[in-house]
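Participant: give me the fold of what follows.
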Amino acid sequence: MKSTTHPAQPAHELHAPDQEFDMRFTSTPRGARLARRLVSHRLHEWGHPYNTTTNDTVTLLAAELTANAVCHGHVPGRDFRLRLTIGTDANVDATTIRIEVTDTRTERMPTLTAPAPDAEAGRGLLLVAALATHWGTTPRTAAPGKTVWAEISTPPNR
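Facilitator: Model (predicted):
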């Protein structure tokens, strides 16, 4: 697999992002659906049009991470937070798109495991690992919870 799983920090640290979207959502299927749609819309506005590989890939990553926050990271009465950033890394002439989903559950850390062949669920993180350049989890320091993040690197928009 090309992805890195569970490092404390991403493989490289971007300076201030060029673009940023940050919002809290209700920890419900409706909140996850809205987050996914807003990610696609924001990417479109930032120069990664609908129905392009970049928009579709990041939207799928958002769908998986927000669904996991709702299904496995849900604490009654607590929201999840989604942060989307785009930054350029001049060292490698690439644009990095990073999606972070933060929930308030600490005892359920995501693990990458292969489900049984006939299982109806359990493949979301396999998709994240296959599509992301890097992904991992970071514990929250200011409050209980964790952030699950994924990054993709693309050629810069010119």
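Participant: make it CA atoms for all contacts and neighbour counts henceforth
Facilitator: OK.
Participant: that's a helix at Ala32, yeah?
Facilitator: Yes: according to DSSP: H, G, I helix; E, B strand; the rest coil, Ala32 belongs to a helix.
Participant: what about it, neighbour count?
Facilitator: 24 (other CA atoms under 10 Å).
Participant: where do the strands sit along this protein?
Facilitator: 19-25, 80-89, 94-103, 134-139, 146-154 (DSSP state E).
Participant: so what touches the third one?
Facilitator: This means strand 94-103. With CA atoms under 8 Å, 6 or more residues apart in numbering as the test, strand 94-103 has contacts from 58, 61-62, 65-66, 69, 73-74, 78-89, 145-157.
Participant: dump the strands of the chain to TSV, plus distance to Arg123 and mean neighbour count.
Facilitator: Converted to TSV, the strands of the chain look like this (distance: least, CA to CA, whole Å; neighbours: other CA atoms under 10 Å):
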stretch	distance to Arg123	mean neighbour count
strand 19-25	23	15
strand 80-89	21	21
strand 94-103	18	23
strand 134-139	15	22
strand 146-154	16	23
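Participant: okay, these in CSV with distance to Leu126 next?
Facilitator: CSV is the format used below for the strands of the chain (distance: least, CA to CA, whole Å):
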stretch, distance to Leu126
strand 19-25, 24
strand 80-89, 20
strand 94-103, 16
strand 134-139, 11
strand 146-154, 12
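Participant: please generate a structure for the following sequence too, so the two can be compared:
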Amino acid sequence: MSQAPPPRTRLLLADTPDAVGLARLHITNVLARWGVPPDSVETVKLLVSELATNAVRHPNRREQQRSSEADQHAAGTFEIMLDSDNDTIRLSVWDRDARPPVLQEVGVEASGGRGVFLVAAMSRRWGCYPANGRPGKVVWAEVSVCPEERRAESDWAEV
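Facilitator: Now for the predicted structure:
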């Protein structure tokens, strides 16, 4: 007896300002088709927003410095990968910047810098590794999938 492979999707995007919204839309559509509960969908959307924003804001600076001035205005690319089994959604984002993400301490008044903190706080596990066979790195995060019915039953059992 053969088993179907786990659901998987990939999306290559240009690192342009509208890429983050397109990434969220893609994730929403895919996870709805996979039957993922809405709470988990919202968490994965938040994570993809943060990781895609980092990919757009922090392209490979060395590559940009080597290119001609005309090429500097051309968009680069990044890739979103989504895998699932019955209990976990794994979101991975490849970008061209080899520098690992850094958890920063940010003040209350800061207007940014909380992305990696949110990824760490909202995921079950997360990390990064060098991209294999291409420049940059892959940042990944895992989200537990707990169907609403099971979650409601477990909440009731704890009362």
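Participant: ok so, going back, out of the strands of the first structure, which comes closest to Thr113 of the first structure?
Facilitator: strand 134-139 (14.1 Å; CA to CA).
Participant: for the closest one, packing partners?
Facilitator: Under the contact criterion of 3 or more CA pairs under 8 Å, 6 or more residues apart in numbering; DSSP states H and E, strand 134-139 of the first structure touches strand 146-154.
Participant: tell me, the strand it packs on lands on which residues of the second structure?
Facilitator: Aligned by TM-score structural alignment, strand 146-154 of the first structure falls on residues 137-145 of the second structure.
Participant: Leu47 of the second structure maps to what in the first structure?
Facilitator: Match for Leu47 of the second structure (TM-score structural alignment): Leu61.
Participant: how near is the closest residue to Thr66 of the first structure other than its chain neighbours to Thr54 of the first structure?
Facilitator: Nearest non-adjacent residue to Thr66 of the first structure, counting by CA to CA, 6 or more residues apart in numbering: Ala32, 5.2 Å away. Here the criterion is CA to CA, to the nearest Å. By it, Ala32 of the first structure lies 20 Å from Thr54 of the first structure.
Participant: and if you look at Arg24 of the first structure?
Facilitator: For Arg24 of the first structure relative to Thr54 of the first structure (CA to CA), the value is 23 Å.
Participant: before we move on, back to that, contacting residues for the nearest residue in space to the match of Leu47 of the second structure that is not next to it in sequence?
Facilitator: Among residues not flanking Leu61 of the first structure along the chain, Val128 sits closest, at 6.0 Å (CA to CA, 6+ apart). Val128 of the first structure sits next to 61, 64, 135, 150 when contact means CA under 8 Å, 6+ apart.
Participant: now do the same for Val128 of the first structure: its match in the second structure.
Facilitator: With TM-score structural alignment as the criterion, Val128 of the first structure matches Val119.
Participant: likewise Arg24 of the first structure?
Facilitator: Match for Arg24 of the first structure (TM-score structural alignment): Leu12.
Participant: any idea how far Gly35 of the second structure is from its match?
Facilitator: For Leu12 of the second structure relative to Gly35 of the second structure (CA to CA), the value is 23 Å.
Participant: coming back round to it: and Ala121 of the first structure, which of the strands of the first structure is closest to it?
Facilitator: Closest among the strands of the first structure, using CA to CA: strand 146-154, at 18.8 Å.
Participant: mean shift between the closest one and the second structure?
Facilitator: In the superposition against the second structure, strand 146-154 of the first structure averages 0.8 Å from its aligned positions (mean CA distance after the TM-score superposition for the first structure).
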